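have a look; sequence and predicted model below, questions after that.
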Amino acid sequence: MTAMLQKLPLDPASLNRVGDPARPGMNKVRALFKWMLDSDPQPTEGQMKVIRESMLSGDPLADAVVAMYGQLPAGKGRKLVDQALEQGIDSLHNPPQALLALFRQIDHEPIWLDRELLRLGCEVSYRVGMSGELVLRNMSLMGGYLAGAAAKPLVFTGQLDRMANRRLIETGKFWMDVTTPGGLERGEEGFKSAVRVRLMHAQVRSMLLKSDSWDMRWGYPLNQWDSMGTILEFSVIFLTGLRSLGYLFSRREREAVVHLWRYVGYLMGVDERILPANEKDSMRALYQVMATIGESDDDTRRLGEALANASLQNRDGGVQQYLGRLEYTLRAGYSRYILGDEAADKLGLPRTLTKYFWPAQAPVRVGLELARIATPGANKALMWLGEKARKGQFPRQVKKLKADTTFTPVKKLFR
């Protein structure tokens, strides 16, 4: 593998988080993906080796910058990063080598980068409006908790109820920044947010690796494989969730969303060897994530319940409390519909008939989508409405929750 992989801290065979791709229940999933891909997605022995190594690999460039933080006066490292992001690395006098190496990578424009696809991927993300938030929160994020080991970094923050809202705000800020048309250009907010989140992950990784409670059999915290899985959550899993609601996308639109997140993954330090290049690659990678996912555990339930309960918090007055309970039930119903009852039970979600609401409304959405496709100017109008909705709601959430959107780890919460 490239320099993205570090010297392994232990034998990959000692990992206890790797599921068996040949375990009962995967045959039907394998057959489905084989039909969709027109090839067998089952990981080979060589690919399993890469998967295990990726689970034991951090982000050397970002990790070196975080190590640099510790050699400088408090806050100095972050100021250097901010200046390099705002004014360029050349604006720094004699910058540290770790910072030079990081910016050499992020300032390098990949030969495969297609700005037209970036633009289209952003437009698709805007067009779906608040449905995108529903899918990201109640399918992508919620489903990510099913892998007990992968979710451990969140558990180690403690105060799960408080941190659930913090993560929603941070994820919303990050998603809005990187999906804004033009936002990934050098110096724009999407580009800067991707790098800041990358460094926040490296800081969390450093803190957890120093913790006596971290078990390396879980793999590296926020490792390469889990980071690639997060890119899938925002791309093909995101698209799958929207299609389950009745949204329609052309092949070029789907490829555009995947391309957008390929570049975000590049900026966030995901090794290009495991970073999917197109929709087919992404679906193959998704199967391999599902095939090797570890067991759920008690932390899966704790995180699932905390995320679901976020809808009930900060509700003042009878009307607001009623609306909170309704939102909680509808969101839980969507998770149960899209993830399945077995997964929802592991996440501690209530059994509710609202899971039938979502497939029932899908035909209506399909009809609206067909009308959109046939109506000139409809895409532009929906983009405007989507931008207005999410840019109007987000500042209110930040103010209401007094949330921090600077992507800075809260050290005092780590146990």
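Cool, got the structure.

could you use CA atoms for every contact and neighbour count after this?
OK.

residue 232 versus the closest residue to residue 237 other than its chain neighbours, what's the distance?
Nearest residue to residue 237, sequence neighbours excluded (Cα to Cα, 6 or more residues apart in numbering): residue 140, at 6.6 Å. Counting by Cα to Cα, to the nearest Å, the gap from residue 140 to residue 232 is 9 Å.

repeat for residue 219
Using Cα to Cα, we find residue 219 at a distance of 19 Å from residue 232.

okay, the two: which has more neighbours?
Ranked by neighbour count (other Cα atoms under 10 Å), residue 219 and residue 232 place residue 219 first, with 30 against 25.

ok, back up a step: what is in contact with residue 140 and residue 232 at once?
Counting by Cα atoms under 8 Å, 6 or more residues apart in numbering, the contacts common to residue 140 and residue 232 are residue 238.

now the most centrally placed residue in the chain: how far from residue 144?
Geometric centre of the chain, nearest residue: residue 230, 3.7 Å, by Cα atoms, centre = their mean. As defined by Cα to Cα, residue 230 lies at a distance of 8 Å from residue 144.

check residue 173 too.
In terms of Cα to Cα, residue 173 sits 19 Å off from residue 144.

what of residue 267?
21 Å.

which parts of the stretch 251-400 of the chain are helices?
Shown for the stretch 251-400 of the chain, the helices assigned by DSSP state H, counting those that start in this stretch span residues 251-267, 279-292, 298-309, 318-339, 341-346, 357-374, 378-401.

so which of the ones you listed comes closest to residue 28?
Nearest to residue 28, of all the helices of the stretch 251-400 of the chain, is helix 279-292, at 11.5 Å by Cα to Cα.

tell me what angle the closest one forms with helix 251-267.
Helix 279-292 and helix 251-267 are oriented at 60 degrees to each other (axes from the mean of the first three to the mean of the last three Cα atoms, to 10 degrees).

next up, a second structure to put side by side with the first:
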Amino acid sequence: MMPWHYRGDPLAEAVTGRLRERRASLGGAAATVRRLADEGDVDCQRLWADMDAVPDWVDFGLMRRGGAMAQRHFPHLILGLTYGCLPLTFAHPDAAAIFVGTGRMQANISRRLNESASLFFGVCDSDALAPGKAMWEACLHVRLVHALVRTKCLSDGWDQLNHGMPVSQLATAAGPAFFGAHLLDCMRRLGARIRDEEAAGYCLIWRYTTRLLGVPLELLGETQQQQDGFDSWLMSRFFAPDDTAKTIMASLLDGLCSLPPTSRLPRSLQVALFRRMLGDEMADGFGIPVSHGGERALSMMRPMLAGISRLQKVPGASKGLGHLGQRILSRLATEGLVSPASAGTAN
């Protein structure tokens, strides 16, 4: 699998080159790529066709059940993604170096939180991942952004021989490991009760999302069992936080503690959430301290979260939680984890 660490996404990189030639922005990227493809641009046609091809293993019905589970467990999902998954995106030295080099984390932590939220929470509506739908277009946008980041890093002198391609195919292939199986473990640690079919559906959402982000089929499992094998190897390969990752982790914690609405949670509780979601070994790797006060607060919070999961067995409660979660996650996907005004993303 390691040769993929030295490969980017030629289809997306060619299209970003076309967009630069035409002085076109990434705003409304899907419409622009579609228009250029209709006008005969071969690079845009190839990228569109690659995005449009749905793998045989995609099952929208199964993904719908996984997404519904996530919506009903929206508190567990939000906490798991924020405190258990987001840190993994800079857990490798190369990823941490890219964040620092582009200024996307340390220069504007709030904007980074909201950029991540748009994808993390938006894919719970799995129907929106169908070709041409809203989250499908969002994945196309992210894929092009990754191509631009690669181009910038290489032009700035990135050491490709020693560090591989920035935002490589292999690194992007860690998506199902970070946001699928690991996230489900995080949610269960908070008391979520997830059926096997729901877990399979949610993991499939992230396998398909990762394909839409440009990862080749060779790096994705045709079955969940095969994907589990890939995920285990990728987690062992890409969790290696260095001093830069620890600095970013400290910035992330500071941002969450200073920006509304997450600032309403005591810092000690947020520290405890990071440790619970990541596990002691990963938390130690990031330099996250132990907070006994935060652990006590979390121990009082967990029964409430477990109660939300048990409540879903009450007639009518499951449907109500699903509707509420759908509205909340949709708003988070649009506005972000922190207030748009704080993030500098307000209209």
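Structure's in. What do you need? What you see is a predicted model, and the numbers here were worked out from it, not measured in a lab.

what lines up with the residue nearest to residue 237 of the first structure in the second structure?
Matched by TM-score structural alignment, residue 140 of the first structure corresponds to residue 85 in the second structure.

correct me, but that match touches residue 177?
No - checked against Cα atoms under 8 Å, the pair residue 85 of the second structure and residue 177 is beyond contact range at 9.6 Å.

relative to the second structure, what is the average displacement of stretch 189-199 of the first structure?
Average distance, stretch 189-199 of the first structure versus aligned residues of the second structure after superposition (mean Cα distance after the TM-score superposition for the first structure): 0.6 Å.

can you tell me what part of the second structure that stretch aligns to?
Counting by TM-score structural alignment, stretch 189-199 of the first structure lines up with residues 134-144 of the second structure.

and residue 267 and residue 144 of the first structure? Which one has more around it.
For residue 267 of the first structure versus residue 144, neighbours defined as other Cα under 10 Å are more numerous around residue 267 (24 against 20).

nearest spatial neighbour of the more buried one, chain-adjacent residues omitted?
residue 106 (5.6 Å).

map that neighbour across to the second structure for me.
By TM-score structural alignment, residue 106 of the first structure lines up with residue 51.

element containing its match, please.
helix 42-52 (DSSP states H and E).

need the contact list for residue 403 of the first structure.
Residue 403 of the first structure sits next to 166, 169 when contact means Cα under 8 Å, 6+ apart.

ugh, wrong one, I meant residue 236 of the first structure
254, 257-258, 279, 282-283.

top of those residues by number of neighbours, please.
residue 258 leads the contacts of residue 236 of the first structure on contacts (other Cα under 10 Å) with 29 neighbours.

need the counterpart of it in the second structure.
Using TM-score structural alignment, residue 258 of the first structure pairs with residue 203 in the second structure.

grab the nearest non-local neighbour of that match.
residue 180 (4.6 Å).

that neighbour corresponds to which position in the first structure?
Residue correspondence to the first structure (TM-score structural alignment): residue 180 of the second structure is matched to residue 235.

my guess is that match contacts residue 257, does it?
Yes - the pair residue 235 of the first structure / residue 257 is scored as a contact, 5.9 Å apart, by Cα under 8 Å.

residue 202 of the first structure - nearest residue in space that isn't next to it in sequence?
Once flanking residues are discounted, residue 202 of the first structure sits nearest to residue 63: 5.4 Å by Cα to Cα, 6+ apart.

which residues touch that neighbour?
Counting by Cα under 8 Å, 6+ apart, residue 63 of the first structure touches 199, 202-203, 206.

try residue 119 of the first structure
Counting by Cα under 8 Å, 6+ apart, residue 119 of the first structure makes contact with 181-182, 256.

what's the closest of these to residue 73 of the first structure?
Closest approach to residue 73 of the first structure among the contacts of residue 119 of the first structure (Cα to Cα): residue 182, at 35.0 Å.

skipping adjacent residues, who's closest to that closest one in space?
Nearest to residue 182 of the first structure is residue 119, by Cα to Cα, 6+ apart, at 6.9 Å.

re earlier: what's around the match of residue 140 of the first structure, how many residues?
The tally of other residues near residue 85 of the second structure (other Cα under 10 Å) stands at 23.

what do you get for the one 10 residues further on?
A count of nearby residues for residue 95 of the second structure, using other Cα under 10 Å, gives 22.

any idea what it aligns with in the first structure?
Using TM-score structural alignment, residue 95 of the second structure lines up with residue 150 in the first structure.
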